[in-house]
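Novice: Just a sequence and a predicted model for now, questions to come.
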Amino acid sequence: MSNPSYTVLFSAGESSGDQHAAHMFQELQKQSPALRGIGMGGNKMRQVGIDIRFDSSGIGVIGLVEILKHYTEIRRALKLMKHIVASEKPDLLVCVDYKEFNLKLAQFAKRHGVKVLFYVSPQVWAWRPGRVVTYGKAIDMMAVIFPFETAYYEAENVPVRYVGHPSVDKVHPIHSKQDDMEMFGLDASRPVIGVMPGSRANEIKRMLPVMLDAVKTLAKRQADLQFVLPQADSISDEVLQEHLQGFPIPIKLIKQQAYDAIQCCDAVMTTSGTASLEIALLQVPMVIAYRLSPLSYWLGKQLVKIPFIGLPNIIAGKSIAKELIQDALTAQNLADELERLLSDAGYRHRALLELQRVKVLLGAGGGSKNMADLALEMLKQS
């Protein structure tokens, strides 16, 4: 019997969602080769054969002020996605993260009789637990990537499945550390610091200048340091060169080999988000930094119900990587923490032990395959 030809509409608004959707689609096609993927996303989804109807690389922004600046483009994307739902009636809508946008799209799809699978739960445990009910009404299934999240949905009788974190499967360097050091032209006898300013253009603008100031401070204190910057696929050369052009300290830019670059590092300065979790999985000590516009930060402070923003800290339930947020984010503070991670053996050892614990808590992986299985289960029920 031939496989039925399903059409799955994917909605991914950010770089991490683009990756998650791409990996899930690859797993789907292994089981159902005739299955077609369409939707909103970026290069990763395009590369695996999803028909991209709206390129989301320009709308992956965080913070109220930032969202308002891109509001027209975001609205245009939502209008187009709603049109696809209504006119093409896909067999399943897979909303990947990008919470508020995808909630509106899910509500619309539900009204039009399209099944909705929401992948990557909104962080209801951090923001507003009451939102569980709102999402429950708009979806057919919530796929969560942290084991502790299921309880929030089960308490409100919302269908939920723990699928595992997709990063566990994909965060693997291609080469050995020794081979990478040689390939990137790094000296194994000198410490390597990673600079990870984010995967969105507005993050680079906000985060890279202070990180570069920290690089200057560190280079003054310790002349033998080497610096690498793994360039996110969603960031153009132009965006980076605006800041790196004429920078007095050599920083090795590494493209499309982020995990190999990170494994070469002795310590990393990173923005919060998926990157911090990937660094944790690669067992490299880090300092987590973030800065929003003052208004976005103030609003966030009123809403956030948990003490941390870094995923390794949230998973561990305690501070295992120092967080430098808003006013605490200074070049001096970044440099001090990185220096401590390099020179204080006891402090470094404790950080590494905690990172091992986070890796264990995240489990064995299989997230993308579990998602594909769940999607096919839902498709067969339709």
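Specialist: That came in fine, so what should we check first? Because the structure is a prediction, the values reported are computed rather than measured.

Novice: C-alpha only now, for contacts and for neighbours.
Specialist: Will do.

Novice: For the stretch 101-250 of the chain, which segments count as helices?
Specialist: Per DSSP state H, counting those that start in this stretch, the stretch 101-250 of the chain has helices spanning 131-138, 150-154, 166-170, 177-183, 201-221, 237-244. These are given in chain order.

Novice: Presented hereafter is structure B, for comparison with structure A:
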Amino acid sequence: MADLTRRRIFISTGEVSGDLQGALLIEALVQRARDRHLTLEISALGGPRMAKAGAKLVGETTGIGSVGIFEALPYLVPTLRLQRVAKAALDAQPPDIAVLIDYMNPNLVMGGYIKTHHPQVPVIYYIAPQQWVWAFSENDTRKLVQCSDRMLAIFKAEADYFQRFGADTTWVGHPLVDRYPGPADQAAARQQLGLPLDTPVVTLLPASRQQEVKYLMPVLLKAAQIIQAQCPKVTFLLPVSIPALQASFEQGLAAHGLNGRVVSEGSQGAIAAADVAITKSGTANLEIALMDVPQVVAYRIHPLSARIAHYLLKFDVPYVSPVNLVVNQPIVPEFLQWQATPEAIAAAALKLLHSETARQAMRAGYAKMREALGPPGVCQRTADLILDALPEM
């Protein structure tokens, strides 16, 4: 006889940001399931945070993410290998429900496989890829909608976009609102890191992917050199999100003669301690904004990938940083590809270091952004909607 209180959930995501979002969701799912007297067995394609939260990993995906055409090539074979493993696990023990988080192309494959081979399994897409910002093809959007029984959107504009394509979409708000309910405690963070309260601190977040170590990190380190030349008392912190990148960070810091250190205890404390953060574009921008730390955003990919996107695919969006996208306003300065020069990045960071007016203007924008991200309780609302969608046994 089937155990009516034990339910199986499969979650598929990738990269460091997906691992964070997956972990937050798993914690909420376990808590809300307990309230319903349910026991969950969660299997996943994900990373160490999800495993710590209670998932059994069928594959590790945090180290195989990329942005750009040529950047993706080295990860094709590892991704296909992981998908074969995941498909075999699904076939051996089909879940009661599947949740896809971001990670567009691999999750289109997983969603399509579930729909074809296990049509009885409901598929929930949570944190859909940002087609509403930079869709190269509406065909991909239609595929996302077709492989999803329901979409749970974290941005209001995202929900509106997918609804136009006929998706059953609910706006749940952004889960980081729960993780960062208020401004960071800079004094406590500095005390924990052994930093004086009166020293200028700039935190660099150059990479969570190997490609970013190659294309972006040298630019940010050169910008840091310019800042140090004009502000000799500055201390730089480089938090590591993936242990495999630590050696590259340490070598980069030493090679550029920067006064600072690599922080291996996670990024939250290093961000909280900062007067200014200089960061790659991505989820980290929202974390920094929700912690109320001024920031400068930059990004670079392979030059040929950038030219193909710009000239052939006509890639042209007003903003890339999610902080700016949420309110469709330039809250934080963005420097992308050819505009991402050490001089431009350093000038923007120095302005924030020296100008209280500039810092306050950015924080006013952060307040507007926070309001647009929705009310607290996002992970709990999302978990309830997923558990509500479990088929009756």
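Specialist: In hand now; what should we look at? Small disclaimer: the values here were computed from a predicted structure and weren't measured.

Novice: what TM-score do we get after superposing?
Specialist: Once superposed, the chains reach a TM-score of 0.93 (TM-score structural alignment, normalised by the length of the first structure), with 381 aligned residues with a Cα RMSD of 2.1 Å.

Novice: For Ala189 of the second structure, see how far away whichever residue in the second structure pairs up with Pro191 of the first structure is.
Specialist: Taking TM-score structural alignment as the criterion, the aligned counterpart of Pro191 of the first structure in the second structure is Pro200. Between Pro200 of the second structure and Ala189 of the second structure the computed distance is 14 Å (Cα to Cα, to the nearest Å).

Novice: number of nearby residues for whatever residue of the second structure lines up with Gly300 of the first structure?
Specialist: Matched by TM-score structural alignment, Gly300 of the first structure corresponds to Ala309 in the second structure. Using other Cα atoms under 10 Å, Ala309 of the second structure has 16 other residues around it.

Novice: cool, Gly266 of the second structure as well?
Specialist: Residue neighbour count, defined by other Cα under 10 Å, stands at 13 for Gly266 of the second structure.

Novice: Kindly report the same for His172 of the first structure.
Specialist: A count of nearby residues for His172 of the first structure, using other Cα under 10 Å, gives 15.

Novice: how about Ala155 of the first structure, what's its match in the second structure?
Specialist: Taking TM-score structural alignment as the criterion, the aligned counterpart of Ala155 of the first structure in the second structure is Arg164.

Novice: With adjacent residues omitted, what lies nearest to Lys368 of the second structure?
Specialist: Val327 (7.5 Å; Cα to Cα, 6 or more residues apart in numbering).

Novice: how about the closest residue to the match of Gly300 of the first structure other than its chain neighbours, secondary structure?
Specialist: Once its chain neighbours are removed from consideration, Ala309 of the second structure has its nearest residue in Phe315; the separation is 5.2 Å (Cα to Cα, 6+ apart). Classification of Phe315 of the second structure into helix, strand or coil gives coil, according to DSSP: H, G, I helix; E, B strand; the rest coil.

Novice: how close does Val215 of the first structure get to Pro250 of the first structure?
Specialist: With distances defined as Cα to Cα, the gap from Val215 of the first structure to Pro250 of the first structure amounts to 10 Å.

Novice: what ranges do the strands span in the first structure?
Specialist: When assigned using DSSP state E, the strands of the first structure occupy the ranges 7-12, 36-41, 51-55, 92-96, 116-119, 141-144, 160-162, 192-196, 226-231, 252-255, 267-271, 286-290, 323-325.

Novice: Alignment lookup: Leu390 of the second structure to the first structure.
Specialist: Taking TM-score structural alignment for the superposition, Leu390 of the second structure sits opposite Leu379 in the first structure.

Novice: Which position in the first structure pairs with Asn105 of the second structure?
Specialist: Counting by TM-score structural alignment, Asn105 of the second structure lines up with Glu100 in the first structure.
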